[in-house]
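In: Provided below are the primary sequence and the corresponding predicted coordinates.
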Amino acid sequence: MTLADPPFDAAADLADAPRVGGRQRPRDAATLILTRTRHGQAEVLMGRRAPGHVFMAAKWVFPGGRVERADFTAASGTELSDETAQLLAREMPSRRARALALAAVRETFEETGLILGTQAPTASVAGPWREFRAAGALPDLSALSYIARAITPPGRSRRFDARFFIASSDALLHPEPTAGSGELDEIAWLSLDQMQNLDLPAITRFVLGEVAARAEQADRPLPFVRQLHGRHIVQRL
């Protein structure tokens, strides 16, 4: 598989989000990589960002977005696995780690309509978790594994300190996406081979390589991609 262990394409990463100047502190964000196997082939859920977006317009990405205040207090049906919690604990307090995981689940629901959760009585809550809870579910954090981290280079119109989580479609309450919020104008389950010719951000292509490599080496050290002193580096954590 040619995506198994690609080098990180620094030039493509800079082209994905050209420098616009100014200083921004990266905001915490989380991404969810949903996987399944169909006819013997591994597939990943991908969405194409609508052309009008300021950041990564018209590119195919994983669902995800920034952490909201409500993610620090939202209820869940399960908690992070010990392994995932321990990996995140090396970087942050448990409250922040849990908020990142919840953001990955919430953003995926908002963008695709997919619920990574356990069935629960419907509940009326205010804020961004309202529709998720009204659907009769609580987030299933135990299904998440932490596999990568990346910080957007300085000077971009948006900067994120993004953690990438992965989960099997077996943890979804229903298997097929809906239109979601409209942030993604197309949503599809795609094989790694099908994604070769798509317009993918460099970081997305790199993390897809990690997904493929983890199928052969489950305990693979997770990568941390960032720019230091004008150079991209990939550190293994």
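Out: That came through fine.

In: make it CA atoms for all contacts and neighbour counts henceforth
Out: OK.

In: biggest strand in this structure, by residue count?
Out: strand 27-38 (DSSP state E).

In: my guess is residue 106 is in a helix, correct?
Out: Yes: with DSSP: H, G, I helix; E, B strand; the rest coil as the criterion, residue 106 is part of a helix.

In: Contacts only, for the residue nearest the centre of the chain.
Out: Central residue of the chain (Cα atoms, centre = their mean): residue 31, 1.4 Å from the mean position. Taking Cα atoms under 8 Å, 6 or more residues apart in numbering, we find residue 31 in contact with 62-65, 104, 107-108, 162-165.

In: alright, now check it against this:
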Amino acid sequence: MTEPVIDKTQLRDASSLILVRRDNPNGPSVLMGQRGAGAAFMPSKYVFPGGALDKGDWSIPLAAPLSDTCARRLAAEAPEGIGPALAAAAVRELWEETGLLFGQEGVWPGPVPEDWQGMAAFGFRPSAAPLHFMFRAITPRGRPRRFDARFFLADAAEITGDPEDFSRACDELSHLHWVPISEARRLNLPFITEVVLAEVQAILHASGEHIALPDSLPFFDNAGERATFRRIA
């Protein structure tokens, strides 16, 4: 598979991961952190863990794959093989920015990419099985950075380790904490994050004990001259 050339001046593929805890007496909560005031993209905003797809994410040996439904939806209007790469990016960004892990114990087959060496040293390989693809949005034109972002929803109960332990996190996000969804909109949020939170609430309301995806998911498409909204079946 040919890896794409990454150009930061162009639209870039990206992944964000919404972790949900349902053991909070005040209702479901999500993990959020604050971007630095000097960040080029969304400074000082509270966001979910996430970031751009790296070239190395295309060749990560996942310990468990995405569901067939998520893989099919991610493949729509996208390069071949991007689904597993986006899932790997989501798990990697979660690990880097929070120190939390979706993985299975195991030895990596072959050389370990630099960004993944910490996880490998910990004795784990990344797993995409807990991830549910639930939202896609392309950044509007005119922004300093533009992303084709895919949002994944996952249950914190499937994390390996303590969901309160952020000791292995890098310093990219500050004020990491679990925020009740009912209170999250009081934070300084990007518009698209508010929209995603509303969708998360709807999914959780319709789900039982386990996360259940709707028949289609929202896609805010700003790739062209005119913004369009459609759904991915």
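Out: That came through, no problem. What you see is a predicted model; the values in this text were computed from it and never measured.

In: quick one: which of the contacts of residue 31 of the first structure sit in helices?
Out: In helices, defined here by DSSP state H, the members of those are 104, 107-108.

In: ok, and the closest non-adjacent residue to the residue mapped onto residue 190 of the second structure from the first structure?
Out: Aligned by TM-score structural alignment, residue 190 of the second structure pairs with residue 201 of the first structure. The shortest distance from residue 201 of the first structure to any non-neighbouring residue, by Cα to Cα, 6 or more residues apart in numbering, is to residue 16 (6.1 Å).

In: ditto for residue 32 of the first structure
Out: Distances taken as Cα to Cα, 6+ apart put residue 165 closest to residue 32 of the first structure, at 4.9 Å, once the chain neighbours are dropped.

In: corresponding residue for that neighbour in the second structure?
Out: Under the alignment (TM-score structural alignment), residue 165 of the first structure pairs with residue 152 in the second structure.

In: Now for its match, how many residues are close by?
Out: Residue 152 of the second structure is flanked by 23 other residues according to other Cα atoms under 10 Å.

In: Residue 135 is in contact with that one, correct?
Out: Yes: at 7.1 Å, residue 152 of the second structure and residue 135 qualify as touching, with contact defined as Cα atoms under 8 Å.

In: intersection of neighbour lists for the two?
Out: What both residue 152 of the second structure and residue 135 touch, as defined by Cα under 8 Å, 6+ apart, is an empty set.

In: who touches the match of residue 165 of the first structure in this structure?
Out: With contact set as Cα under 8 Å, 6+ apart, residue 152 of the second structure has these partners: 15-18, 90, 131-135.

In: which of these are buried?
Out: 15-18, 90, 131-135 (16 or more other Cα atoms under 10 Å).

In: ok, back up a step: inside strands: which ones of the contacts of residue 31 of the first structure?
Out: 64-65, 162-165.

In: Tell me, how many residues neighbour the counterpart of residue 38 of the second structure in the first structure?
Out: In the first structure, the residue matched to residue 38 of the second structure (TM-score structural alignment) is residue 52. By other Cα under 10 Å, the residues close to residue 52 of the first structure number 10.

In: No further queries at this time; thank you.
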